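>>> test case, fold it:
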Amino acid sequence: MTDLEAVTDWVSGYVRAWNSNDPAEIGGLFAEDAAYYPAPFEEPWRGRATIVKQWLARRDRPGETTFTWHPVTVGSELSVVQGVTVYPKRVFSNLWLIRLDTVGQCREFTEWWMQQPARA
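Next up, the predicted model:
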């Protein structure tokens, strides 16, 4: 599997979990000892169980958002994707820093998200 295939599979799994809020799908994305930074300078959620718990505490309703993305850079150690998340009344620009392990689970994830200005 190429690095791009691994990242594409992982992001697709993330979007599925985002829309299902299924704890098994969420947990399957992350290594047991993963770190998830919900914002670049916040303390990370550490460990799969904590990531699932925090994700579900902040979950969106299934189908509430659409997410489009493209790779910025893809490497064996670090991949960066740029995305756009559209909610009914808000739009966010996203940068995701993703570090996958050899089995395709994320060992470190950092979200950078910025709300776009309201459109006239």
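>>> use CA for all of it now, contacts and neighbours both
Noted.
>>> run through who's touching the longest helix anywhere in the chain.
Counting by DSSP state H, the longest helix found in the chain is helix 3-20. Applying CA atoms under 8 Å, 6 or more residues apart in numbering, the external contacts of helix 3-20 come out as 25-26, 29, 59-64, 67, 74-76, 79, 100, 104-106.
>>> just these: which are in helices?
25-26.
>>> can you flag the buried ones in the contacts of helix 3-20?
Buried members of those, scored by 16 or more other CA atoms under 10 Å, are 25-26, 29, 74, 79, 100, 104-106.
>>> if we only consider the residues you listed, which is nearest to residue 119?
residue 79 (30.6 Å; CA to CA).
>>> tell me how far the residue nearest to residue 71 when sequence neighbours are not counted lies from residue 37.
Nearest-residue entry for residue 71: residue 81, 4.3 Å, with adjacent residues in sequence omitted and distances by CA to CA, 6 or more residues apart in numbering. Counting by CA to CA, to the nearest Å, the separation of residue 81 from residue 37 is 15 Å.
>>> want to put them side by side, so please do this one too:
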Amino acid sequence: MSRASEWLDGYLKAWESNDPDDVRAIFTDDAEYWFRPDDPDPVRGIDAIIEGWPEDEGTHPTYGFDVLIEDERLGIIKGHVEYPGQQSYHNIWEVWFAPDGRAQRFVEWFMVPRKHSAPAEGAPGE
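Prediction:
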């Protein structure tokens, strides 16, 4: 199994369990967690990451993630998450690895899918 795949399995375990030990298993003590790439500052340090880790969301989302590319230092993961009756997201994650395989820097890029509307009258394709 690849480094990025192992890390992704750990992330999904931490997401489902919300157990601080599971979160510690995937982030270094000095890790940076960027919830958005344009945030002015990341969440820094494992204690702050655990404090900001989402609690049980009350729904059971469906999701799928795949490792797109990776090397020893960086994994790029693509995915989607759908919260029943709520929101859907498409994600790209940058996972910058420490030598031990935990994330030293994690950046979430997420998008909300566009809502499709009926074509305007006279629009091409009618």
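>>> before we move on, back to that, in structure 2, what residues pair with the host helix or strand of the residue nearest to residue 71 of structure 1?
Using DSSP states H and E, residue 81 of structure 1 sits within strand 79-86. The aligned range for strand 79-86 of structure 1 in structure 2 is 75-82, by TM-score structural alignment.
>>> now do that stretch: everything it contacts.
4, 61-70, 88-97.
>>> please repeat the previous calculation with a cut-off of 7 Å.
4, 61-70, 88-96 (CA atoms under 7 Å, 6 or more residues apart in numbering).
>>> could you do stretch 63-74 of structure 1 as well?
Contacts for stretch 63-74 of structure 1 (CA under 7 Å, 6+ apart): 3-4, 19, 79-87.
>>> one more time with 6 Å, if that's ok
For stretch 63-74 of structure 1, contacts defined as CA atoms under 6 Å, 6 or more residues apart in numbering pick out 19, 79-87.
>>> and those, which two are the farthest apart?
79 and 87, at 25.0 Å, using CA to CA across these.
>>> on that earlier part again, ok, now how distant is the residue nearest to residue 71 of structure 1 from residue 19 of structure 1?
19 Å.
>>> now the angle between strand 79-86 and the longest helix of structure 1, please.
30 degrees (axes from the mean of the first three to the mean of the last three CA atoms, to 10 degrees).
>>> in structure 2, what residue corresponds to residue 29 of structure 1?
Residue 29 of structure 1 maps onto residue 26 in structure 2, by TM-score structural alignment.
>>> which residues touch its match?
With the criterion set at CA under 6 Å, 6+ apart, residue 26 of structure 2 makes contact with 102-103.
>>> let's see it at 7 Å
Contacts of residue 26 of structure 2 by CA under 7 Å, 6+ apart are 7, 10-11, 102-103.
>>> which stretches of structure 1 form strands?
30-37, 45-46, 66-74, 79-86, 91-100, 106-115 (DSSP state E).
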